[in-house]
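# Show me the folded form of this:
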Amino acid sequence: MENFLDYDGVTNRLSQQGVKVDAAEIHGILCGMMAGGMSITDQKWLEALSDTTNSGDPFNQEAEQLLTHLFNQTGQQLLEAEFALQLMLPDDKAPINDRGAALISWVHGFMLGFGLYQQDLMQCSDDVREALQDFADIARMEEPMSDDEESERALDEVIEYVKISALLCYSELGQSLLEDQPGKPSVH
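Take a look at the predicted model:
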């Protein structure tokens, strides 16, 4: 299996396995679950993903392997410093409206995944609550974009904002590997 998964490859392979959502939404859900506080060693993520994207049906072996690879890649990117997270979106050669639609799918997915693990937004910082409100606004964007430099810049800025906001949520609520170790002493 290739080391780094990309939007087209994952979307096509999921489609071949009968999974009806694109790579952007799946990646958004995974990021949202981790940013919402799911333990990276939690094995229930696959079940949550099948419930939300596959009508509760288990994934076949090939889809499960692909999703596990994507899960591990995503977890690794979130744990790395220097903003290693790459949103799973079509590349810059894709039409701008396809990239915009994929970003909206990613944000929908993130909010869904985040909500599975974080229901109490009052415990979140103002920054996280503001980012989630902005995500809700982004998710409602429907305007087709012009294919010009100004729109390209605007889309790039929104993508960068979404990435930084996802990292903010993860840094505040996500589990580090240190917190994830079984048998660690608990502090009460």
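# okay, CA-based contacts and neighbour counts for the rest of this
Will do.
# So which residue is smack in the middle of this structure?
Gly28 (2.1 Å; CA atoms, centre = their mean).
# what's in contact with the strand or helix carrying that residue?
Assigning secondary structure by DSSP states H and E places Gly28 in helix 23-35. Residues outside helix 23-35 that contact it (CA atoms under 8 Å, 6 or more residues apart in numbering) are 7-8, 10-11, 14, 40, 45, 49, 53, 70-71, 74-75, 87-89, 102-103, 105-117, 166-167, 169-175.
# Keep only those of those that are in strands.
Counting by DSSP state E, no part of these is found in strands.
# The structure of the following sequence is requested for comparison with the preceding one:
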Amino acid sequence: MSSETHAQPELPDFDLIANLMVAEGVHVVSPSELHGLFSGHLAAGARLEPAVLLQGACDLMDVEALKHENSKILLLDLYQQSLAMLEAPELIFELCVADEDQSLAQRAESLGQWCQGFLSGFGLYGKHTDKTLSREAKEALADLNQIAQIVAGVEEDDGSENDLMEVEEYVRMVVLMLFAECNKAEPPADNNSPQTTVH
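Now for the predicted structure:
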């Protein structure tokens, strides 16, 4: 196999985003929910301008505006890397959720928050009520809604560990399926204005 010709997209670290939120005075939202929101936008077919994206993140985090320039850069990177992962043919998309260092209960809660964020982002574009959505996609969204109700209190054992990993993998595949269904190439619309640059 030849050496890779381009770097694989990679999500910013969960803890890095958590630190950003602390620096911005955010206490009500987790990095999981924020990444879920961005992923929901993208899966629904939305492509947000940087200013709109950052405003949506501020709304979710319940802050007027981001105080630090590096916060904006990190959030835009999270969005761009997520899009690159969703578009990659190798199905490398990842969920930004709490890692193995955290307790099983925290990781389960983190996955639930990710699903909540995803459903919010996806729902903003009315896609969940879209008549053109396949039955399979609608069932998958209903499943995500169930998973979003996950609450802390999971038993710490190998069985639960495996269950959580299976659920996480299922969520990952659902997102890729929804992205594929809602991001089919369409005839150019009149909103294909040139990409604006970030200042």
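# aligned partner of the residue nearest to the centre of the first structure in the second structure?
Using TM-score structural alignment, the equivalent of Gly28 of the first structure in the second structure is Gly36.
# thinking again about what came up before, mean deviation (superposed) between the helix holding Gly28 of the first structure and the second structure, please.
Average distance, helix 23-35 of the first structure versus aligned residues of the second structure after superposition (mean CA distance after the TM-score superposition for the first structure): 0.4 Å.
# Could I get the full set of helices for the second structure?
14-23, 31-43, 50-61, 69-87, 104-123, 135-147, 158-182 (DSSP state H).
# could you dump these to TSV with distance to Asn192 of the second structure?
Below are these laid out as TSV (distance: least, CA to CA, whole Å):
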stretch	distance to Asn192 of the second structure
helix 14-23	31
helix 31-43	16
helix 50-61	16
helix 69-87	17
helix 104-123	21
helix 135-147	27
helix 158-182	17
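# Please identify the most buried of the ones you listed.
helix 31-43 (a mean of 27; mean count of other CA atoms under 10 Å).
# angle of that helix against helix 69-87?
50 degrees (axes from the mean of the first three to the mean of the last three CA atoms, to 10 degrees).
# How far does helix 31-43 of the second structure sit from its chain's centre?
The chain centroid and the centroid of helix 31-43 of the second structure are separated by 3 Å under CA atoms, centre = their mean, to the nearest Å.
# Just want the angle from it to helix 158-182.
Helix 31-43 of the second structure runs at 30 degrees relative to helix 158-182, counting by the same axes, to 10 degrees.
# could you measure the residue mapped onto Asp92 of the first structure from the second structure against Glu139 of the second structure, distance?
When the second structure is aligned by TM-score structural alignment, Asp92 of the first structure is paired with Glu100. For Glu100 of the second structure, the distance to Glu139 of the second structure (CA to CA, to the nearest Å) stands at 29 Å.
# counterpart of Glu109 of the second structure in the first structure?
So Glu109 of the second structure corresponds to Ala101, using TM-score structural alignment.
# same deal with Cys58 of the second structure?
Checking TM-score structural alignment: Cys58 of the second structure goes with Ser50.
# go on, Arg47 of the second structure?
Arg47 of the second structure maps onto Ser39 in the first structure, by TM-score structural alignment.
# residue in the second structure matching Leu5 of the first structure?
Checking with TM-score structural alignment, Leu5 of the first structure has Pro12 as its match.
# Hmm, that match is touching Leu74, no?
Yes: between Pro12 of the second structure and Leu74 there is a contact under CA atoms under 8 Å: 7.3 Å.
# Tell me how many other residues surround the match of Asp92 of the first structure.
10 (other CA atoms under 10 Å).
# Please name the residues that touch it.
Per CA under 8 Å, 6+ apart, neighbours of Glu100 of the second structure: Arg107.
# Counting neighbours, what do you get for Ala98 of the second structure?
So Ala98 of the second structure, with other CA under 10 Å, has 21 neighbours.
# OK, contacts around it?
Ala98 of the second structure neighbours (CA under 8 Å, 6+ apart): Phe14, Ser32, Gln106, Arg107, Ser110, Leu111.
# now swap in Leu75 of the second structure and tell me
Leu54.
# who are the neighbours in contact with the closest residue to Val21 of the first structure other than its chain neighbours?
The shortest distance from Val21 of the first structure to any non-neighbouring residue, by CA to CA, 6 or more residues apart in numbering, is to Thr53 (6.5 Å). By CA under 8 Å, 6+ apart, the contact set of Thr53 of the first structure is Val19, Lys20, Val21, Ile26.
# got these as TSV, with distance to Gln123 of the first structure columns?
Converted to TSV, these look like this (distance: CA to CA, whole Å):
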residue	distance to Gln123 of the first structure
Val19	35
Lys20	34
Val21	31
Ile26	26
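# which among those residues end up buried?
Val19, Val21, Ile26 (16 or more other CA atoms under 10 Å).
# Turn those residues into TSV, columns for distance to Phe135 of the first structure.
TSV is the format used below for those (distance: CA to CA, whole Å):
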residue	distance to Phe135 of the first structure
Val19	25
Val21	19
Ile26	16
